[in-house]
Structure formats: structure tokens, C-alpha cells
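Trainee: Dropping the sequence and predicted coords here.
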Amino acid sequence: MKEINQLKEFVEECSHIVFFGGAGVSTESGIPDFRSVDGLYHLKYAYPPEQILSHSFFLRNTEAFFQFYYDKMLYPKALPNITHKKLAMLEESGRLNAVITQNIDGLHQMAGSKNVIELHGSVHRNYCTKCGHFYSLQEVIDKAPIPLCSCGGIIKPDVVLYEEALNEDIISKAITAISSADMLIIGGTSLSVYPAAGFIHYYSGSKLVLINKSATPMDSNADLLITGSLGEVMESLI
């Protein structure tokens, strides 16, 4: 495949690669894509998922929030797929500088990636909204239906909900990584979630690679566009 060969050439020529990924990175691990036909946005609940996963809903309807969170947001048995593993290998080889992810599943770290910038937080970090004590994912699962701290406070997942701002330090790290990259690979994302999707505009190089099954607003800007399975494409690397 011509595109795959071009991708391999790009990778061999670069030593400051950054990968920017979305939900499509983890679908091959059994974690559904929010916006796909079978994704969470197409399931029927008493409230739309966007509303349930909002800061105000968390405060007002805590029990309903956690019911949805436990049912649809947690996949503790999910394992890294070929994309996660190949990215960890690229980092180990010294070519990949950072993984910037919109996902909250922690699979990049599980695969061995060290420099992972989590734009939207992680289900593996949870903190008491009253005393600040941190809890693991398993501890939160064990405390269903509403995880409460020993002090009585509600334990909140350290994930960015709708109506919440991204962490300024995380934003800074993402922009710095992208702006200094000699190659930016965007994979498994529709680039429709802002402000995260806007960060890719800080890339000024000539090797912008876009790998996704469906069209994105940035397709015409890509130096290399590959329409297809991210896992199949990544499997061809190193």
C-alpha cells in the first residue's frame, strides 16, 4: 500500500514524533466510540450522555451520574491493543516524544508508554471532593453505587466533564509537544471535541499524518491521509 510505505518513510526520517489520538484508538480494545453508530451517544437513557457527563449533572443527580459512569464508562478488563503497543515501541526506539490522548482509559500507560498527556484525565485517578484523598479505580468500583470517602465526601473521577475546563498545565504540555514535533500523527479521532482538537493547529511541520475511518475537518490539511483501520496501519510500523 503506497500510503503505508509513505508512513514508514516519514517515521524513519523523524525523531520528534507526536501522536494525537481519540476514542478510535481504544475501540479495538472493546471500549466503544462515543460518536460511532454503536457508540454511547446512540443509546437511550433518561438523559442525553452529554448531560449526564456534565459537571452540573454530577452535582445535582449524583446517583444517576454514577449509574451511567459504572455502566458505560468503566472497562477495567480492557487491555492495550496493537496501536497502544506500537506507540510504546516507537517511544522506546527514541522516535516518539509524546502521546496526547483524549481517552481516559489508561491503556497507553498499560502498554508501556511513558510520556502520555491525558487531556481529559483518567478513570484510574479519583479524589474525594471534600478532603482530597485519592482512590484507585478498583476502590471506586468497590464503593458502588456512590463512592464515598471515609470522611463522608463524594469521590469524583479525575476526568474532565462537560462544563469543566481542561487543566492549564496539561494544555501547555500538549501545545509544547505538538509545536516542537517534526511529525504529527493524528489517529482514531473525528477532531470534533474542542478545545482538544484545536491544539493540532500548533503543528508547523510538513509531516501531518491523519489516520481515521471517517472524514475529519482536517483531511485537506494532511500531508498523508490514510482512511482505514488504525490498528491495521499501526501494525505495519517497526
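Mentor: Arrived safely. Note that the structure is predicted; figures quoted are calculated from it, not measured.

Trainee: For the rest of this, base every contact and every neighbour count on C-alpha atoms.
Mentor: Noted.

Trainee: for the chain, longest strand please?
Mentor: Scanning the chain for the strand with the most residues, using DSSP state E, yields strand 121-128.

Trainee: so what does that strand touch, helix or strand wise?
Mentor: Contact here means 3 or more C-alpha pairs under 8 Å, 6 or more residues apart in numbering; DSSP states H and E; on that basis strand 121-128 packs against strand 134-135, helix 137-142, strand 155-159.

Trainee: and the comparison structure, right after this:
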Amino acid sequence: MEEGGFGAIKGGDRAYEIEQKYGYSPDELFTSGFYTARPMQFFEFYREEMLKNIPEATESGTVMAQMERAGKLQCTISSNIFEQGKRAGCQNIIYLHGSIYHNYCPKCGREYPMEYLRDAKGIPACESCGFPIRPGVYLYGEMVDSGLLSRAVDEISKADVLLLLGTNLTSEVFGNYIKYFGGKYLIIIHKHSHYLDDTADMVFLDHPRNILPLLGYGED
């Protein structure tokens, strides 16, 4: 997420700043329990920290969209909640952690766009039944939808080449999926070296935005 203009909220200075600002740590704020018990405080945090200054699509995403159109990229599996890949032009994306753009009423199922939550005063409520709107992202501690998991495993298992961008083989998000890869080449592009890098067929120690454009996929 850092390359996409969004730093992790759970660690470092940002976590400290959030706790000082809201009186709770990100681990407490970004949970379904907090959404249920303290919706006013939850949405204050969610609007300020998630829905304001949404990061733009990245150069990496643009190149990946070009690769997809050229038939060289079959699927992207992402933990990004801002749909940066889609906004860059990618079509076949699995968003494991959901999206800020697809929200719903947990009581009646009515759907709401991101702008409805962002612009609401106080708690954004369903216009049909008055229930607090549920953000379309997975909160800390929640299980990812089994359908998304199955799709991710299926795509990885049938891939000839697996490209890991900005992550490593012990990633909290992707580590459990990589074991399903049985293709020919594992390629990693990330900034910092990792002790399991040697198990990959190719490793580039740099930001993906600096490496992917070198593949030669220009504008259509």
C-alpha cells in the first residue's frame, strides 16, 4: 500500500498518531466490534483516515493494465482497498480485502457508493431502514470470503509465472496462497531483501513502479 500512496495504519509513527488523535489504536478502531459498539467514533476515523485523500492509480497499475491487454497478465490478486488497479485499467482483479467503493446496509442489503459514507454527517444510515451502513472492506480479524479465497487459489494454481509485487514469501496476506503455485517461474519485485528471496527464480530489489515500466509495455 505504501507505493500506492497509503501507508500501513497498524505500525510505526502513523499508528501512534492515530491513537493520539482518536484515543484508540488502529487495532481497536478498525474492527467490526468497534463499528458495532461505537459507530460514531468508527466513522469519524474511517472518513478521516480511509476516505479522505484516496491515493491515485499508480504507474505500476498502468503497466499491469497494459500487460493484461497484451495477454501477458491473466489476473491480479490484491489486498488494496482503493481499487487502484481497476482505476489504472486492469479488469481481472481479486480484491481480497474488499473495496471502499462498495458498501451496503447489513439489514436490508441496499448498496451505497463511497461518496455516501464520505459526505455523511455523523453515522451514515440506510435510507430504507435507518441501519448504519457497513463499509465494503474487511475489518481486522474478519475472515475473507471463501469465494474470494477459492478464486485466488485457482488463479495461482494455474499460473505459469507468479509475480509478487511489494511483498515477500512470508507475507501475512499472501504467504498462505503461494504454496499453491506450481508453475515455472516465481519472480519477486520488492524494495528490501528477504531471507527467502533465494527460493525465487528472479528477484529485483526496487519498487515495482521502477521495474515494471522496463518490461516494454508502452501505451496502447
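Mentor: Right, received. Where do you want to start? None of these values were measured; they are calculated from a predicted model.

Trainee: still on that earlier bit, how about TSV for the helices and strands packed on strand 121-128 of the first structure, with mean neighbour count added?
Mentor: TSV is the format used below for those (neighbours: other C-alpha atoms under 10 Å):
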stretch	mean neighbour count
strand 134-135	18
helix 137-142	15
strand 155-159	22
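
Trainee: of all those, which lies closest to residue 110 of the first structure?
Mentor: helix 137-142 (13.9 Å; C-alpha to C-alpha).

Trainee: quick revisit: out of the helices and strands packed on strand 121-128 of the first structure, which is closest to residue 30 of the first structure?
Mentor: Among these, helix 137-142 comes nearest to residue 30 of the first structure, with 18.1 Å by C-alpha to C-alpha.

Trainee: elements contacting the closest one?
Mentor: The helices and strands touching helix 137-142 of the first structure, judged by 3+ C-alpha pairs under 8 Å, 6+ apart, are strand 121-128.

Trainee: re earlier: how about the longest strand of the first structure: buried residues?
Mentor: Neighbour-count burial for strand 121-128 of the first structure, with 16 or more other C-alpha atoms under 10 Å as criterion, is recorded at 121, 122, 123, 124, 125, 126, 127, 128.

Trainee: picking that back up, nearest to residue 233 of the first structure among the helices and strands packed on strand 121-128 of the first structure would be which one?
Mentor: Of all those, strand 155-159 sits nearest to residue 233 of the first structure, with 29.2 Å by C-alpha to C-alpha.

Trainee: Just want to check the distance between the equivalent of residue 125 of the second structure over in the first structure and residue 158 of the first structure.
Mentor: Residue pairing (TM-score structural alignment): residue 125 of the second structure is matched to residue 148 of the first structure. As for residue 148 of the first structure, its distance to residue 158 of the first structure is 15 Å (criterion: C-alpha to C-alpha, to the nearest Å).

Trainee: if we can go back for a sec, okay if I get the helices and strands packed on strand 121-128 of the first structure as a markdown table plus distance to residue 79 of the first structure?
Mentor: Conversion of these to a markdown table gives the following (distance: least, C-alpha to C-alpha, whole Å):
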| stretch | distance to residue 79 of the first structure |
| --- | --- |
| strand 134-135 | 21 |
| helix 137-142 | 15 |
| strand 155-159 | 20 |
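
Trainee: of the ones you listed, which approaches residue 53 of the first structure most closely?
Mentor: Residue 53 of the first structure lies closest, by C-alpha to C-alpha, to one member of those: strand 155-159, at 9.9 Å.

Trainee: now the helix or strand just after that closest one: which residue numbers in the second structure?
Mentor: As assigned by DSSP states H and E, the chain's next helix or strand after strand 155-159 of the first structure is helix 168-179. With TM-score structural alignment applied, helix 168-179 of the first structure matches the range 146-157 in the second structure.

Trainee: Would you mind finding the match for residue 200 of the first structure in the second structure?
Mentor: That one, residue 200 of the first structure, aligns with residue 178 by TM-score structural alignment.

Trainee: how about the counterpart of residue 226 of the first structure in the second structure, what does it touch?
Mentor: Alignment note: residue 226 of the first structure maps to residue 204 in the second structure; criterion TM-score structural alignment. Going by C-alpha atoms under 8 Å, 6 or more residues apart in numbering, residue 204 of the second structure touches 188, 189, 190, 191, 211.

Trainee: I would like the residues contacting stretch 109-120 of the first structure, please.
Mentor: Here stretch 109-120 of the first structure makes contact (C-alpha under 8 Å, 6+ apart) with 79-80, 84-85, 87-88, 91, 97-104, 108, 159-160, 166-167, 170-171, 173-174, 196.

Trainee: what do you get if the cut-off is 6 Å, keeping everything else the same?
Mentor: The contact list for stretch 109-120 of the first structure, computed with C-alpha atoms under 6 Å, 6 or more residues apart in numbering, reads 80, 84, 85, 88, 98, 99, 100, 101, 102, 159, 160.

Trainee: Pull up the aligned stretch in the second structure for it.
Mentor: Counting by TM-score structural alignment, stretch 109-120 of the first structure pairs with residues 86-97 of the second structure.

Trainee: what do you get for stretch 51-69 of the first structure?
Mentor: Alignment note (TM-score structural alignment): stretch 51-69 of the first structure is matched to residues 28-46 of the second structure.

Trainee: gap between the two ends of the matching stretch?
Mentor: Rule used - C-alpha to C-alpha; the end-to-end distance of stretch 28-46 of the second structure is 12 Å.

Trainee: what about the equivalent of residue 214 of the first structure over in the second structure, is that helix, strand or coil?
Mentor: When the second structure is aligned by TM-score structural alignment, residue 214 of the first structure is paired with residue 192. At residue 192 of the second structure the chain is in coil, as set by DSSP: H, G, I helix; E, B strand; the rest coil.

Trainee: show me what contacts residue 192 of the second structure?
Mentor: The contact partners of residue 192 of the second structure, by C-alpha under 6 Å, 6+ apart, come to none.

Trainee: where's it relative to residue 166 of the second structure, distance?
Mentor: Per C-alpha to C-alpha, residue 192 of the second structure is found 9 Å from residue 166 of the second structure.
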